[in-house]
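Novice: What shape does this take:
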Amino acid sequence: MRILISGASIAGPVLAYWLARHNFSVTVVERAAAPRKTGGHAVDLFRPAMDISEKMGVLARIEARTTGTSRLALVPEGGRPVRVDLSTIFGAASDRHAEIMRDDLSEIYYEAARDDVEYLFGDSITAISPDGDVRFERAAPRRFDVIVGADGLHSTVRRLVFGDETRFSTSTGAYLAVLTLPDMTGVDGELRIHVGVGRTAGMYRAQHLGDARALFLFRSEHPLDYHHHDVPRQKELLRAAFTGVNPEVQHWLDALDGTGPFYFDSITQLRMDTWSRGRVTLVGDAGYCPGPAVGGSTSLAVVGAYVLAGELARAGGDPERAFPAYERAMAEHVRGSHAVGLSAAKTLIPASRLGVRGLAQGTRLLSALPPGLGRVFLRLTTKSARFHNSMTVDDYPSPPRQRSTA
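Specialist: Coordinates of the predicted model:
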């Protein structure tokens, strides 16, 4: 049985790995010319995704590439920094967690299955027929039994099969930008965040990287006018949103004049009645994005990929049986991720001075509490981490890996 996956970031390679383990013939098509190195931001993996990664045999590599960020310094506008141990925060909400750069995680998942999967880099799908005939920009047409869109928030597969993105996207009113900065000495292990009304900016450096990342979150009363490929316009909007900010954040913004990797997009949720049509389905952000940077989308994508592969194997490759089972298994996880994504966006980007003070005071209280009381306090307040740590999935046994004797 031949399965085509569009997208080689997170969900695509994880899905490819498990489909190959279930003895399906897998092809992955990716628009980028090689495995992506886009200077992306750090992402979180919680217990279910960590468990799946362990089954894939890549957990040790993930743990070796964690960012090493251990301290948070929160600076409210006009106030003094408040510092807290990040291990206290994540340890209270999740007993198994890793923060890793998105590029590193994508590379690890890609390498886990690259010898068992066909990759078509530098290409993209242009048409999909109900019978499974697929046309590409470069490769010759082929027929597949199942086609999966794992190609992110602006999914080509979703557009071709389900229609324009605007039919399914719900904006939170917030925007996200990630900027790669030159080497920032003296910041190892610390996430430094400046919080003001309607805008938040943070900077950190992964322990194994020679550069740093600045992350910007902000709200706009009206939808911003830009195209997701128009980088100069995106940089202009980011500068405008942080006009008058403190000198440290302005120093980070000065790197916009360079040519380093840059990401900008709205924090948008995808809400669809179904992620499947005929022999086509969607996984990860392409089908149910809970909001970049706020909704635990990486862990959700890993879980979704594992479940989809497992349900296809359980159904003997029959999409009419597998896709509804996949959607039933993921429905509660997706609803919960959407809810905590909206809540996290409100917390991370306060809408008032009262919200800024509340965030600072909560952090200050946490820094002053004994470790035991701090963990109790966090168990009551870290809704997003607790939710993604508690997701459960079926176990989908796969046949023993067949090793080549050639």
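Novice: make it CA atoms for all contacts and neighbour counts henceforth
Specialist: Will do.
Novice: Output the longest strand belonging to the protein.
Specialist: When the chain is parsed with DSSP state E, its longest strand is strand 169-181.
Novice: which helices and strands sit right next to it?
Specialist: Contact partners of strand 169-181 among helices and strands, from 3 or more CA pairs under 8 Å, 6 or more residues apart in numbering; DSSP states H and E: strand 212-219, strand 262-270, helix 319-348.
Novice: hmm, try it at 6 Å
Specialist: When contacts are defined as 3 or more CA pairs under 6 Å, 6 or more residues apart in numbering; DSSP states H and E, strand 169-181 sits against strand 212-219, strand 262-270.
Novice: Determine which stretch of those strands is the most buried.
Specialist: Among the helices and strands packed on strand 169-181, ranked by average contacts under mean count of other CA atoms under 10 Å, first place goes to strand 212-219 (a mean of 24).
Novice: how far does stretch 277-291 stretch from start to finish?
Specialist: Length of stretch 277-291, first residue to last, CA to CA, to the nearest Å: 23 Å.
Novice: which of the residues in that stretch are buried?
Specialist: For stretch 277-291, the neighbour count (16 or more other CA atoms under 10 Å) marks 279-291 as buried.
Novice: what are the ranges of the strands in the stretch 251-400 of the chain?
Specialist: Per DSSP state E, counting those that start in this stretch, the stretch 251-400 of the chain carries strands over the ranges 262-270, 276-277, 280-282.
Novice: Could you find the closest non-adjacent residue to Tyr396?
Specialist: The spatial neighbour of Tyr396 that comes closest, neighbours along the chain excluded (CA to CA, 6 or more residues apart in numbering), is Gly310 at 5.3 Å.
Novice: Oh, that last question was meant for Gly7, not what I typed.
Specialist: Asp151 (4.3 Å).
Novice: List the contacts of that neighbour.
Specialist: Neighbouring residues of Asp151 by CA atoms under 6 Å, 6 or more residues apart in numbering: 6-7, 286.
Novice: Mind doing that once more with 10 Å?
Specialist: Going by CA atoms under 10 Å, 6 or more residues apart in numbering, Asp151 touches 5-12, 29-31, 157-158, 282-287.
Novice: now do Ser6
Specialist: By CA under 10 Å, 6+ apart, the contact list for Ser6 reads 12-13, 27-31, 119-120, 123-125, 147-152, 155-157, 282.
Novice: before we move on, what about Tyr119?
Specialist: Tyr119 sits next to 4-8, 13, 16, 26-30, 34-35, 110 when contact means CA under 10 Å, 6+ apart.
Novice: for it, helix, strand, or coil?
Specialist: The local conformation at Tyr119, judged by DSSP: H, G, I helix; E, B strand; the rest coil, is strand.
Novice: number of nearby residues for the closest residue to it other than its chain neighbours?
Specialist: The shortest distance from Tyr119 to any non-neighbouring residue, by CA to CA, 6+ apart, is to Val28 (4.8 Å). Neighbour count of Val28, defined by other CA atoms under 10 Å: 24.
Novice: One more, please, to line up against the first structure:
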Amino acid sequence: MRVLISGGGIAGPALAFWLHRAGADVTIVERAPAPRPGGHAVDVRGVARGVVERMGLREAIRARQVDERGFALVDARGRKLATMPADLFGGEGIVAEIEIARGDLAAILREATARDVDWRFGDRITALTLDGDVTFASGGRERFDIVVGADGVRSGTRKLAFGPHEEFVRPLGGWGSYFSVPDPGDLGGWFEMFNAPGGRVAGIRPERGGTAKASLSFRTDEAFVRMAKDDQMRVLEQRFAGVGWRVPGMLSGMSDADDFYFDEISQVHVEKWSRGRVVLLGDAGYCGSPLAGLGSSMSLVGAYVLAGELAAASSPEDGFAAYQNEMAAYVADGTRLPPGGIGGFAPNGRLMIRMRATSMRMMGRWPMKGILAKQFAKSDAITLKDYAFAAA
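Specialist: Predicted coordinates:
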């Protein structure tokens, strides 16, 4: 079986790992000219921890994971209004037991597949048919038994095989940014977050290597597409002008960050994840947004299940159908937003901001603890099969 995977982030290399073990000939095409370091923190939750254990990568992840004590909501003077320690919900809370920079997790997966997979950086799919004929930007044309779109929310593969982004990407009414800044030195291992009126949210969390990750998000129905990086930064400077706390320092350090990212907060919903010999994996097919918080875990679990069902099926189409059947309930839970959605994350008025702090102080008590426990338990909402290759 000859498989082409578009996307060299997390979902694509994880799938390549399992497909190679199942005996497939795997190629990964990644449009970036080289691996992307850094990135925002991602977590490995619930059954996804079992997947990385089966891959033999748990120790490699442990060596690079970020040491965070938990989440803290703070006021303009930096005083903690509410805290959620990392172990409050068994390591499945806002800050999970396993937190790691996206680039570090991607590097671990790339290292695990480097010798067995044909990696092609600086290229992308420009045309494909539903039976596996692919044309690349570099000019080459090849035929594959299966083509996998694992290339994110704005998947080029999905656009070519399924239709325009607007049919599948649902904006949630906000935009978010993250970028690295020098570690302020006083975080004490806490991921701090501050709410300002007008639906504005600022956050900062520790990283490895003397840096911290700053995040700035705000509610809006405006669109900021096809905007140059400098213009995106100006939007943030205007939106967060006059906001106190650590925000002035974040804004002053923003222009020096080499990992600046700015995008719409949105979800991806695709009714059927396959068409012909083309199938979607991870954010390309199902994304709950950063508010839902299960993106990397769904990618890791989805890769394991897709590979397993393809290895067991008599045809790719049968494998795709079994993959969606196995994953459907887990994805439905994983893409469900927490109570309040973006309004709960980024309240507009001071009263709602105070109410958010009050509700968060109740997180460890009944009945809030029970409600949140159900929300965080969605990371375990699937029972993994013991596919034959998993024991290889």
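Novice: Would you pull the TM-score for this pair?
Specialist: Superposed pair, TM-score by TM-score structural alignment, normalised by the length of structure 2: 0.92. Supporting alignment: 390 aligned residues with a CA RMSD of 2.4 Å.
Novice: if we can go back for a sec, how close does the residue nearest to Tyr119 of structure 1 sit to Ser297 of structure 1?
Specialist: From Val28 of structure 1 to Ser297 of structure 1 the distance is 21 Å (CA to CA).
Novice: And Arg192 of structure 1, by the same measure?
Specialist: According to CA to CA, Arg192 of structure 1 and Ser297 of structure 1 sit 23 Å apart.
Novice: neighbour count winner among those two?
Specialist: The neighbour count for Arg192 of structure 1 versus Ser297, taken as other CA under 10 Å, is higher for Ser297 (25 against 21).
Novice: Show me what that one aligns to in structure 2.
Specialist: Aligned against structure 2 by TM-score structural alignment, Ser297 of structure 1 finds its counterpart in Gly295.
Novice: Spatially nearest residue to its match (excluding sequence neighbours)?
Specialist: Cys287 (6.3 Å).
Novice: what does Ala344 of structure 1 give?
Specialist: In this structure, Ala344 of structure 1 finds its nearest non-sequential neighbour in Val294, 5.6 Å apart by CA to CA, 6+ apart.
Novice: was I right about that neighbour contacting Lys383?
Specialist: No: using CA atoms under 10 Å, Val294 of structure 1 is not in contact with Lys383; the gap is 11.5 Å.
Novice: joint contacts of those two?
Specialist: Counting by CA under 10 Å, 6+ apart, the common neighbours of Val294 of structure 1 and Lys383 are 340-341, 343-344.
Novice: Of those, just the buried ones, ChimeraX syntax please.
Specialist: Buried residues among the shared contacts of Val294 and Lys383 of structure 1 (16+ other CA under 10 Å), as a ChimeraX selection:
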select :340,341,344
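Novice: Let me see the ranges of the strands in the stretch 101-250 of structure 1.
Specialist: Listed in chain order, the strands of the stretch 101-250 of structure 1 (DSSP E, counting those that start in this stretch) span 118-121, 125-128, 133-136, 142-143, 146-149, 169-181, 190-196, 199-204, 212-219.
Novice: compared with structure 2, how much does the shortest one deviate?
Specialist: It refers to strand 142-143 of structure 1. Strand 142-143 of structure 1, aligned to structure 2 and superposed, deviates on average by 0.8 Å (mean CA distance after the TM-score superposition for structure 1).
Novice: Tell me where structure 1 has helices.
Specialist: 11-21, 47-55, 59-64, 86-93, 102-113, 156-162, 231-241, 247-253, 285-288, 297-314, 319-348, 353-368, 371-381, 383-390 (DSSP state H).
Novice: The most centrally placed residue in structure 1 and His97 of structure 1: what is the separation?
Specialist: In structure 1, the residue lying closest to the centroid (CA atoms, centre = their mean) is Thr298, at 3.6 Å. Computed with CA to CA, the distance linking Thr298 of structure 1 and His97 of structure 1 is 12 Å.
Novice: between those two, what contacts are shared?
Specialist: With CA under 10 Å, 6+ apart, Thr298 of structure 1 and His97 have common neighbours 44-46, 49.
Novice: Reformat the residues you listed as JSON lines; add neighbour count and distance to Arg375 of structure 1.
Specialist: Formatted as JSON lines, the shared contacts of Thr298 and His97 of structure 1 follow (neighbours: other CA atoms under 10 Å; distance: CA to CA, whole Å):
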{"residue": "Asp44", "neighbour count": "20", "distance to Arg375 of structure 1": "19"}
{"residue": "Leu45", "neighbour count": "26", "distance to Arg375 of structure 1": "20"}
{"residue": "Phe46", "neighbour count": "26", "distance to Arg375 of structure 1": "17"}
{"residue": "Ala49", "neighbour count": "26", "distance to Arg375 of structure 1": "23"}
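Novice: Which member of these is positioned nearest Ala325 of structure 1?
Specialist: Ala49 (19.7 Å; CA to CA).
Novice: Ser297 of structure 1 touches Gly341, doesn't it?
Specialist: Yes: at 9.1 Å, Ser297 of structure 1 and Gly341 qualify as touching, with contact defined as CA under 10 Å.
Novice: measure stretch 254-272 of structure 2 end to end?
Specialist: 40 Å.
Novice: Then stretch 147-160 of structure 1?
Specialist: Termini of stretch 147-160 of structure 1 sit 12 Å apart (CA to CA).
Novice: Next: stretch 190-210 of structure 1.
Specialist: 15 Å.
Novice: Just the buried positions in that stretch, please.
Specialist: Buried residues in stretch 190-210 of structure 1, counted by 16+ other CA under 10 Å: 190-207.
Novice: Give me the neighbour count for Ala33 of structure 1.
Specialist: As a burial measure, Ala33 of structure 1 scores 10 neighbours (other CA under 10 Å).
Novice: How much space separates it from Ala339 of structure 1?
Specialist: 36 Å.
Novice: any idea how far stretch 173-188 of structure 2 is from the chain center?
Specialist: Averaging C-alpha positions (CA atoms, centre = their mean, to the nearest Å) puts stretch 173-188 of structure 2 17 Å from its chain's average.
Novice: Return the set of buried residues in that stretch.
Specialist: 173-183.
Novice: Check the mean deviation of stretch 328-337 of structure 1 from structure 2.
Specialist: Looks like 1.7 Å for stretch 328-337 of structure 1 (mean CA distance after the TM-score superposition for structure 1).
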